[in-house]
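> pasted the sequence and its predicted model underneath.
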Amino acid sequence: MRPSPGRPPPPAEGGRGLTGRIIEEVVDQPGALPMISHALLETRHRRRGRLLTLAAYEESSGVRGMIATTAEQVYTRLSAEHRRAARRILLRLIAPGTTTPAKP
């Protein structure tokens, strides 16, 4: 298949380009679609010209690196009071049942 006039040819990355790399990182993960969306958005911010590239994606440490960086940026912008609240909420999300009675 030939590229359209005025468009660059697709990158030759041995079949394991940007799409394949993102899919590899999120396959079988709950919440994969929002993770892919976030990865593409962050890759778009790092693009060169009009193309999303594997290099731009790798600059940000992949899906987990992008999510961690974004979470840290959001958390540091919170006031001290909101950070305490966020911490309580997040800790309850990762340790369910520790502050609630067990169900029979």
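Nice, I can see it. Numbers count the residues shown, from 1 in each chain.
> when you work out contacts or count neighbours from here on, use the C-alpha atoms and nothing else.
Fine.
> for the strand or helix carrying Arg88, packing partners?
Here Arg88 sits within helix 80-94, counting by DSSP states H and E. Packing partners of helix 80-94 (3 or more C-alpha pairs under 8 Å, 6 or more residues apart in numbering; DSSP states H and E): none among the helices and strands.
> second structure for comparison follows:
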Amino acid sequence: MLSKIKIIFCLLVIFLMGANFCYAADNGNGQSFADNTMDYMINIWQTSVFPFISDVWARLGGFLNKEIGNRPNIKNKLENEKKEIREVIPQLVIPFWDKIKGLIK
């Protein structure tokens, strides 16, 4: 699955680069080739590549959250860790707080 995504991404980049150089060679606006190339690449990345990546990232995150939520052993481990943290924090904070009170008096 990951190799397919890599291949698709590489083909997309190659296609965009080819389209970029064909378009940027002469679009009749009097700018240099480098200016046209940068303008066109920025436009492509802002309008197509970044939204695609963010959409895939959001869908993947939703999928992972759903998968973790459906596994009771992972959920129970997280709950147990939360309970342990709630029990340990007062043991660390109260003696430290007592020392601070002693220094203040």
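Okay, I see it. Values in this document were obtained by computation on a predicted structure and should not be read as measured data.
> TM-score for these two?
The TM-score (TM-score structural alignment, normalised by the length of structure 1) is 0.32; 56 aligned residues with a C-alpha RMSD of 4.2 Å.
> Met17 of structure 2 is in what secondary structure piece?
helix 2-24.
> got the buried residues for that helix?
For helix 2-24 of structure 2, the neighbour count (16 or more other C-alpha atoms under 10 Å) marks Leu16, Met17, Asn20, Phe21, Ala24 as buried.
> of all pairs in those residues, which one is the farthest apart?
Leu16 and Ala24 (11.6 Å; C-alpha to C-alpha).
> how close does Ile42 of structure 2 get to Gly62 of structure 2?
To Gly62 of structure 2, Ile42 of structure 2 is 29 Å away according to C-alpha to C-alpha, to the nearest Å.
> gap between the most centrally placed residue in structure 2 and Lys6 of structure 2?
Geometric centre of structure 2, nearest residue: Trp57, 6.3 Å, by C-alpha atoms, centre = their mean. The gap separating Trp57 of structure 2 from Lys6 of structure 2 is 15 Å, by C-alpha to C-alpha.
> next: Gly18 of structure 2.
In terms of C-alpha to C-alpha, Gly18 of structure 2 sits 18 Å off from Lys6 of structure 2.
> next one: Glu87 of structure 2
Going from Glu87 of structure 2 to Lys6 of structure 2 by C-alpha to C-alpha gives 46 Å.
> try Asn36 of structure 2
For Asn36 of structure 2, the distance to Lys6 of structure 2 - C-alpha to C-alpha - is 28 Å.
> same question for Glu81 of structure 2.
Noted for Glu81 of structure 2: a distance of 37 Å to Lys6 of structure 2, by C-alpha to C-alpha.
> same question, Lys101 of structure 2
From Lys101 of structure 2 to Lys6 of structure 2 the distance is 60 Å (C-alpha to C-alpha).
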